[in-house]
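In: quick one: sequence plus predicted model below, questions after.
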Amino acid sequence: MTALGMIFRPQFPPERLRAVARAADEAGLEELWLWEDCFLESGVASAAAALAWTERLRVGIGILPVPLRNVALTAMEAATLERMFPGRMILGVGHGVQDWMGQVGARAESPLTLLREHLDALRALLRGERVTTKGRYVTLDDVALDWPPATAPAVLAGATGPRTLRLSGEAADGTILTAGTSPEAVRRARSLIDEGRGTSSGPHRVVVYFHAATGPDAAARMHAELAAWGDASAPDISAAGDAETIAEAVRRLAEAGADAVILQPTADEPDPEGFARLIAEQVRPRVP
């Protein structure tokens, strides 16, 4: 079954998160995803709060920019959340927006090398291993977590370009595809991920963000949203309308290879609590 969720966008004020998380949890929504975008809201702090306010909702962080974070700190925070809320935290890491990384003096000369080194070390630490490594960017000397999780959480990588998609297939447990990804683009991404996986037979979860809007002004808000992203003329990357319109788009993404579809509201969504309830109560029954 394709998992379904929504994004609490960092354009929404942080104090709004509690009401949205609780509405999602009460309505039976499966997943709520958060971004760590510069310079808006913290991914880890927001995830911890959302997990504490809810009972069953899974909370994804997609993504933590690895140039901003020492890998030991990422592992400590992920392990703490996993131990406190077993099986409910979903961890995503990635390059981050390079212009933002430059603004804070963290831009890497080789983002791909940094991501590979971070993924390898992070997954080993979360498995409870003692790690010594000296890479181009990641250096650890006899480091192990004192409180590793009982079961290592999956580590997903945000990816768009071919090289990063192949790397995600090789070095991560799953891949996050940004909004603006059409069903055909999901198929292409799956192919590149599989190239990276080679003969690996383990699971690899593909999470796809997808632009969605509902309500009487949905079409106008979506047009403005896509224009702001520079995607106004791109086909098959959004759905604006009623629950069936959104569900039809989700079904196409699932058929293309998405294991989870996370609906991304517009930045000016007037009722994110209602958006969460609509997905859980009206879209979910229409999606296999």
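Out: Perfect, I can see it now.
In: every contact and neighbour count from this point should use C-alpha atoms.
Out: Will do.
In: all strands for this protein, in order.
Out: 3-8, 31-34, 58-65, 89-94, 131-134, 139-143, 155-158, 174-177, 205-213, 238-240, 260-264 (DSSP state E).
In: quick one: which of the ones you listed is nearest residue 167?
Out: Closest approach to residue 167 among those is made by strand 155-158 (8.8 Å; Cα to Cα).
In: tabulate the strands of the chain (JSON lines), appending distance to residue 228 and mean neighbour count.
Out: What follows is the strands of the chain, written out as JSON lines (distance: least, Cα to Cα, whole Å; neighbours: other Cα atoms under 10 Å):
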{"stretch": "strand 3-8", "distance to residue 228": "18", "mean neighbour count": "24"}
{"stretch": "strand 31-34", "distance to residue 228": "20", "mean neighbour count": "26"}
{"stretch": "strand 58-65", "distance to residue 228": "21", "mean neighbour count": "24"}
{"stretch": "strand 89-94", "distance to residue 228": "23", "mean neighbour count": "25"}
{"stretch": "strand 131-134", "distance to residue 228": "41", "mean neighbour count": "14"}
{"stretch": "strand 139-143", "distance to residue 228": "39", "mean neighbour count": "14"}
{"stretch": "strand 155-158", "distance to residue 228": "21", "mean neighbour count": "26"}
{"stretch": "strand 174-177", "distance to residue 228": "19", "mean neighbour count": "26"}
{"stretch": "strand 205-213", "distance to residue 228": "12", "mean neighbour count": "25"}
{"stretch": "strand 238-240", "distance to residue 228": "14", "mean neighbour count": "24"}
{"stretch": "strand 260-264", "distance to residue 228": "14", "mean neighbour count": "25"}
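In: let's bring in a second one:
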Amino acid sequence: MTDTTDSSDDVPTANDDPTWAIELTPEHPPDRIADLAALAEDEGFDIAFASSHYFNRDPFVVCSRMANATEEIRLGPGVVNPYETHPVKLAAQVATIDEVSDGRAVFGVGAGDRSSLANLGIDRDRPLRRVLETFDLARDLWAGETVTHDGTFSATDASLNLEPPSGRIPTYVGAQGPHMLRMSAKHADGALVNASHPKDLEWAAGQLEQGLADRPEEYGDFEALAFASVSVAGSEEKAREAARPPVAFIVGGAAEPVLERHDIDREAATAVSDALERGELTEAFGHVTPAMIDAFCIAGTTETVADRFAAALEHVDGIVVGSPLGPDLEDAVERASEALTRATQ
């Protein structure tokens, strides 16, 4: 974690004991995700996030299964948004995971994907404020307070009938843009920086530094984790091929400055975006170029991935090994662990 008790340390840089985290996507049955979480625990990971998309299995149900299958690894949604579910309900769900895991919960929260929310007829209004209000309110509820709130959402005399055993559940904010990054550094316990490449992580570190400069001392340590798309396998070619789907979606939602930072061919990026909008996924994946994979995914053999992890850790306090992981999930968890070990030796 970045120590914020001294202004000279208010920079999100790598430390001697970086956090290892992993994203497990509930496109598979809960029992398989629980088995993968147990494997991740055996391989030395510190946190397992269950990703949240309306078209996959419920992350809180999956986290409950993960809790039953593990003993020490921290668990939580990574990330949920406060639009599909009311923030008070989210606080109760996270507290329940803390209870069933004997105090191992973490709260991964973000603004959500604009296009996915649009599919549900939800307007992602005032995302920065809503995310901040959500975890502020959750902290009060976890502390046993009765809360009335009138802001980007409303709650009247809301309270919980359970107290999370951990007392204070760490909140990690999913962030990519400058304002969300700075807000997370000022107010949250950590940031899940949605980036894989050192160029993006270096830029994000500068934004986080600005937020840390205004962080109240009583908030304690802050941790910046690269929420990186990773695809690792014994074959470089197979790893990169498995990276095509997530990279296509990253390109489809990438802001112009991000594309410019990596000199991504605009015509190719537009072809990816247009195909995604038409629902032609195979076509979109086919338009993904090698340069896009290099920019938006850490893909390759264990050795290649280890080198990329080491480069990322120059700018963050740890890494979330995010989807797709690789063409073989169990093999990928083991290889990612080995790559992290090499990167941190």
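Out: Right, received. Where do you want to start? Since this is a predicted model, take the numbers as computed values, not measurements.
In: on that earlier part again, dump the strands of the first structure to TSV, plus distance to residue 108 of the first structure.
Out: Listed next are those as TSV, based on distance: least, Cα to Cα, whole Å:
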stretch	distance to residue 108 of the first structure
strand 3-8	28
strand 31-34	24
strand 58-65	11
strand 89-94	12
strand 131-134	16
strand 139-143	15
strand 155-158	16
strand 174-177	21
strand 205-213	26
strand 238-240	32
strand 260-264	29
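In: nearest to residue 272 of the first structure, of those?
Out: Of the strands of the first structure, nearest to residue 272 of the first structure by Cα to Cα is strand 3-8, at 7.8 Å.
In: check which helices and strands that closest one sits against.
Out: Strand 3-8 of the first structure sits against strand 31-34, strand 260-264, helix 272-278, with contacts defined as 3 or more Cα pairs under 8 Å, 6 or more residues apart in numbering; DSSP states H and E.
In: identify the residues contacting the residue mapped onto residue 318 of the second structure from the first structure.
Out: In the first structure, the residue paired with residue 318 of the second structure is residue 260, using TM-score structural alignment. Contact partners of residue 260 of the first structure, counting by Cα atoms under 8 Å, 6 or more residues apart in numbering, are 2, 3, 4, 5, 205, 206, 207, 208, 254.
In: go ahead and confirm the first one touches residue 255.
Out: When you say that, I think you mean residue 2 of the first structure. No - using Cα atoms under 8 Å, residue 2 of the first structure makes no contact with residue 255, being 9.5 Å away.
In: of those two, who's got more company?
Out: Just comparing residue 2 of the first structure and residue 255: by other Cα atoms under 10 Å the higher neighbour count belongs to residue 2, 17 against 13.
In: which one in the second structure is aligned with the more buried one?
Out: Match for residue 2 of the first structure (TM-score structural alignment): residue 18.
In: now its match: closest residue in space that isn't a chain neighbour?
Out: Spatial nearest neighbour of residue 18 of the second structure, excluding adjacent residues (Cα to Cα, 6 or more residues apart in numbering): residue 318 at 4.6 Å.
In: could you report the neighbour count for the aligned partner of residue 80 of the first structure in the second structure?
Out: Structural correspondence for residue 80 of the first structure with respect to the second structure (TM-score structural alignment): residue 96. The number of residues packed near residue 96 of the second structure is 21, by other Cα under 10 Å.
In: and residue 199 of the first structure, by the same measure?
Out: When neighbours are counted by other Cα under 10 Å, residue 199 of the first structure comes out with 9.
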